[in-house]
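S.K.: from the sequence below, what's the structure:
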Amino acid sequence: MRIPEYLPQTNQTGEIISITTAAADVDPNHSLTIYSDSKTTIDGLTRNRQRWEDNGFAGVANAKELRTTIATLRRRNTPTTLKWVKGHSGLEGNDKADALAKKGSEKAEQDEVDLLIPPNLCVTGAKLNSTTQTRAYKTIRQIKMSKKQYQKAIDRRNTKINTGRAKSVVKEIMGSEPSNKILWRSLRHKDFSRKFRYFIWMVAHEGYKTGNYWQNISNFENRANCHPCGVPESMDHILTECQCPGQQQIWELTKEICTKKGIEWNEPSLGMILGAGVIKPNKREGKPSDGDARFLRIVTSESTHLIWKLRCERVIQGRNSPSPEEVTRKWKKSIEARIGLDRLMVTAQFRKRSLSKGLVERTWRSVISDEDNLPEDWTGEAGVLVGRRSGQG
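M.R.: As a prediction, the model looks like this:
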């Protein structure tokens, strides 16, 4: 079978459709045993089924296909057994299934998949006695996002261009292109501050009013161009090209601290910024750790947002451009604030959201001031960046 393009093109989709087909084709009065190498699918149809139904399948991948499979299994009059087998282990049936799946993917025409559920077997909504405000919100959002009107509204040309640029840069740096799902999820990476998550989402959708937007706004036409540079203002120009004090200096400071960390620096671009949550660092020596990747995400996001903040202060609030010393001070303050936040997040009071001391130490290793003289657990000390101490300089 060749899975139609309107369904998610994943292995799990193929497993779910295969189970549905088997359950529908076999006489419902005969017992049936299905062998599958997908633990996720089997657990979804057995162990997690009741909980997912109670929550209205909120946030569950392949929810529509799983609902159909569950309804198909319920129509059977005799037991259906699902058994897990290890994939690619020489098992004859599993190898034949893989061969048929490959043959199906090479078919010229797509197969039609019937996902209709009989009304008497259709379980809709979520149970009120098992839902929470968060789950209810996710369910409502999921319903809203599934509507054609919503999908049409987010199908913007500029958004596609920006995500395409991000995927191209990630492929150039890492050798492989991320999927749209991975890229959009990375914009909400937990290492980004809340203000940056909002900012980068707006940038991806061209949501900020810059450049040509102001051409048709009476008395605000002067905002369309970057006056020091004499060119139309765009997010590309603001973040990576503008000659106003701040932009180039902040990226130089970021490059300097990455070099101190031993991380190879990539020249900033809008695609690189949009893909910051996916890009993994390269090190001059050895392999990068999880702390190195986290460090790169933090300094890239904090530097980007500071450039935007300085631009807004200059263009919208009418402030004078900051001096080089003031730019450096603001940049160091933003990075030091993240170190302070990490030190707080190590404490147990944050529970599931807390950070391990090891991860925090790996993140800021080689950039903490006077690191050699700090105690082994420096997270309780006042060490800060690039040779400075709190209250000094």
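
S.K.: from now on I want contacts and neighbour counts done on CA atoms only, so please keep to that.
M.R.: OK.

S.K.: just checking, next helix/strand downstream of the helix or strand encompassing Lys152?
M.R.: Here Lys152 sits within helix 148-154, counting by DSSP states H and E. Heading C-terminal from helix 148-154, the first helix or strand you meet, by DSSP H and E, is helix 157-174.

S.K.: sequence B follows; please return its structure for comparison with A:
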Amino acid sequence: EIEGWVGIKHRDVLRCLAAELKARRARTVFKTAAPESPERTWCRKASMLAKRSAKTRAEERWDLTIPPNTALPGLHLQGNRQCVFYRSIREIKNKTLTPRPSTLKMLDVVRKDVKSAFGRYVTDADIWLAVSAKDLLPRTAQFLWKGLHKAHRIGSYWNHIPECGARAICQECGALEDLEHILLRCTSPGQSIIWQAAETLW
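M.R.: Modelled structure (predicted):
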């Protein structure tokens, strides 16, 4: 709370919850549920409900009105770290940015594919965190980041450059040479060879 909930997922809900707890006059105690206990089963069910509810906007589910004089209005200036202020400034600036339609479309494609393949719902933040994971080499992370933004110089990129429109079309298939086509759909022999090698290495 002292850090203003900067970078915290579902902070509107958590901020309201913290305020409600502070507004209580009775003592509040948290305990760890023992394994295989009824309480642990209830915790699992609560977690499943929370994940399911995370798919919709918080304002549509709960009244997030905070009781008066129970929540800090923002960041604590004293005792906070510089990185917290920096993240807060970035969050404020990001709110003024207009999302790119192509990026939103790619995020939606990734979200649907993850749901289909693994049965999990992921948010935009989950996808961006996965792309910037420390396990990835910088070049790999940059490739994925550009893919989500459709920033590779392939496909429709060339349609906006005079006399370069032919580069947008795959010479092998005659289809638009976007990233999905190059990686998954192209009938070029090299594509299948690379995927076979990748499967062997994996």
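
S.K.: quick one: TM-score?
M.R.: Remark: TM-score between the superposed chains equals 0.67 [TM-score structural alignment, normalised by the length of the second structure]; 186 aligned residues with a C-alpha RMSD of 3.8 Å.

S.K.: hang on, the earlier thing: for the helix holding Lys152 of the first structure, what is the distance to the chain centroid?
M.R.: 21 Å (C-alpha atoms, centre = their mean, to the nearest Å).

S.K.: residue ranges of the helices in the stretch 201-350 of the first structure, please?
M.R.: For the stretch 201-350 of the first structure, applying DSSP state H, counting those that start in this stretch gives helices covering 235-236, 247-261, 270-274, 290-315, 324-345.

S.K.: how big is the offset of the first one relative to the second structure?
M.R.: In the superposition with the second structure, the average deviation recorded for helix 235-236 of the first structure is 1.2 Å (mean C-alpha distance after the TM-score superposition for the first structure).

S.K.: what's the matching range in the second structure for that helix?
M.R.: The aligned range for helix 235-236 of the first structure in the second structure is 179-180, by TM-score structural alignment.

S.K.: before we move on, the earlier item: ok, residues contacting the helix holding Lys152 of the first structure?
M.R.: For helix 148-154 of the first structure, the surrounding residues in contact (C-alpha atoms under 8 Å, 6 or more residues apart in numbering) are Lys144, Met145.

S.K.: and if you look at stretch 159-166 of the first structure?
M.R.: Taking C-alpha under 8 Å, 6+ apart as the rule, stretch 159-166 of the first structure contacts Asn180, Leu183, Ala204, His205, Glu206, Leu270, Gly271, Met272, Ile273, Leu274, Gly275.

S.K.: could you give the separation of it from the chain centroid?
M.R.: 15 Å.

S.K.: mind listing what's buried along that stretch?
M.R.: Thr159, Asn162, Thr163, Arg165, Ala166 (16 or more other C-alpha atoms under 10 Å).

S.K.: any idea how far the last one is from Leu270 of the first structure?
M.R.: It refers to Ala166 of the first structure. 7 Å (C-alpha to C-alpha, to the nearest Å).

S.K.: again with Thr68 of the first structure
M.R.: Taking C-alpha to C-alpha, one finds Thr68 of the first structure at 42 Å from Leu270 of the first structure.

S.K.: okay, and the spatially most central residue of the second structure sits in which element?
M.R.: The residue lying closest to the centre of the second structure (C-alpha atoms, centre = their mean) is Ala125, at 2.0 Å. Secondary structure from DSSP H and E places Ala125 of the second structure in helix 124-131.

S.K.: which parts of that helix are buried?
M.R.: Here helix 124-131 of the second structure shows Ile127, Val131 as buried, counting by 16+ other C-alpha under 10 Å.
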